[in-house]
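*Asks:* Next input, structure requested:
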Amino acid sequence: MEKFFERLMYRSRWVLAPIYFGLSLAIVALGIKFFMELAHLLVDIVVLSEADMILIVLSLVDIAMVGGLLIMVMMSGYENFVSQIDIDADEEKLSWLGKMDSSSLKAKIAASIVAISSIHLLKKFMAAESIDNDKLLWYVIMHITFVTSAFAMGLLDVLYAKATKHKNGD
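*Replies:* Alright, predicted model coming up:
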């Protein structure tokens, strides 16, 4: 009976596979939004102010960063929790594929969230005259929270690695 439940639990990891595939559909949606924003930029480039153009470009960068984050989560999550991705020897392989454990994935996600938040905050600052100061303060507080959280997670990983190394006598 125990072996049956262990096998069942182990095989239940495949429930995650459609979720990771769903992230690839989210990347398609981001791609569509990216090219809609790019078309808006190119069509209106003559009449756009410099500030408006920069805001659109920052939106494009933001979309690209979210897409990269989705790829990292999708590919690494699948490899860490479902199954290794088999890539033929003649196919191009991402250099980090198969090398990112859940701890390094967590660090990369935190860094990506901070970067995305930075871009979002910069966009808010560029449009600061149309935003209430209280709202702007909350955006800064949220960004500082993301930065602090990412720093704390990194620090905890370093401390854990040192404690593990010390415990193992390395």
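*Asks:* Could you use CA atoms for every contact and neighbour count after this?
*Replies:* OK.
*Asks:* tell me which element the residue positioned nearest the centre of the chain is part of?
*Replies:* For the chain, the residue lying nearest the average C-alpha position, counting by CA atoms, centre = their mean, turns out to be Leu69 (2.7 Å). Assigned by DSSP states H and E, Leu69 belongs to helix 50-81.
*Asks:* Enumerate every residue touching Ile109.
*Replies:* Leu69, Val73 (CA atoms under 8 Å, 6 or more residues apart in numbering).
*Asks:* three-state assignment of Lys93?
*Replies:* Look at Lys93: counting by DSSP: H, G, I helix; E, B strand; the rest coil, its state is coil.
*Asks:* and for comparison, fold this next one:
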Amino acid sequence: MEKFFETLMYRSRWALAPIYLGLSLAVIALGIKFFQEVAHLLLHIWEMKEADTILVVLSLIDISMVGGLLVMVMMSGYENFVSQLDLSGEEEKLSWLGKMDSSSLKAKIAASIVAISSIHLLKVFMAIQHTPDNKLYWYVIIHLTFVASAFAMGFLDTVSKKSN
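*Replies:* Model (predicted):
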């Protein structure tokens, strides 16, 4: 009976596979949104103010960073929790693939969230005249919370690795 439950639990990891596949669909959706923003930029470049152009470019950077984060989570999560990717020798393999455990993935996610939050905060600062003071205050507090959380997670990970 114990062997049956252990086997069932072990094989249940495959329930995560459709979730990781769904993340690949989210990457496609981000790609569509990215090129929609590029089209908007190119169609209106002559009438846009410099600050507005910079805001669109920051949005493009934001989208690309979220896309990279999705790829990292999707591929590392699949390899760490479901199964190793069986890529033929002909395909280009990402250098970090197979080397990122859940701890390093968590650190990269935290760093990516801080970077994405930084870009969003920069966008808010670029349009500061349209941002109420109380909202600006909360944007900064939320960003600092992300920074502090990422720092704390990194610190705790370092401490736990030293104690092992």
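*Asks:* one step back: now do the same for the residue nearest to the centre of the first structure: its match in the second structure.
*Replies:* Counting by TM-score structural alignment, Leu69 of the first structure corresponds to Leu69 in the second structure.
*Asks:* Can you show me the helices along the second structure?
*Replies:* With DSSP state H as the criterion, the second structure has helices at 2-11, 17-44, 50-81, 102-126, 133-163.
*Asks:* Tell me who's in contact with the match of Leu69 of the first structure.
*Replies:* By CA under 8 Å, 6+ apart, the neighbours of Leu69 of the second structure are Ile109, Ser112.
*Asks:* So it versus Lys108 of the second structure, what's the distance?
*Replies:* Distance from Leu69 of the second structure to Lys108 of the second structure, counting by CA to CA, to the nearest Å: 8 Å.
*Asks:* cool, and Glu90 of the second structure?
*Replies:* 28 Å.
*Asks:* buried set for stretch 34-53 of the first structure?
*Replies:* Within stretch 34-53 of the first structure, the residues scored as buried using 16 or more other CA atoms under 10 Å are Phe34, Glu37, Leu38, Leu41, Asp52, Met53.
*Asks:* Onto which residues of the second structure does that stretch map?
*Replies:* The aligned range for stretch 34-53 of the first structure is 34-53, by TM-score structural alignment.
*Asks:* now do the same end-to-end measure for the matching stretch.
*Replies:* 14 Å.
*Asks:* isn't Thr53 of the second structure right up against His44?
*Replies:* No - the criterion here is CA atoms under 8 Å, and Thr53 of the second structure misses it with His44 at 9.2 Å.
*Asks:* between Glu90 and Lys108 of the second structure, which one's more packed in?
*Replies:* Shown here are Glu90 of the second structure and Lys108; by other CA atoms under 10 Å, Lys108 has more neighbours (18 against 6).
*Asks:* check contacts around Trp46 of the second structure.
*Replies:* No contacts exist for Trp46 of the second structure under CA under 8 Å, 6+ apart.
*Asks:* Just give the closest residue to Ser102 of the second structure, not the sequence neighbours.
*Replies:* Spatially, and ignoring its direct neighbours in sequence, Ser102 of the second structure is nearest to Asn80 (6.9 Å; CA to CA, 6 or more residues apart in numbering).
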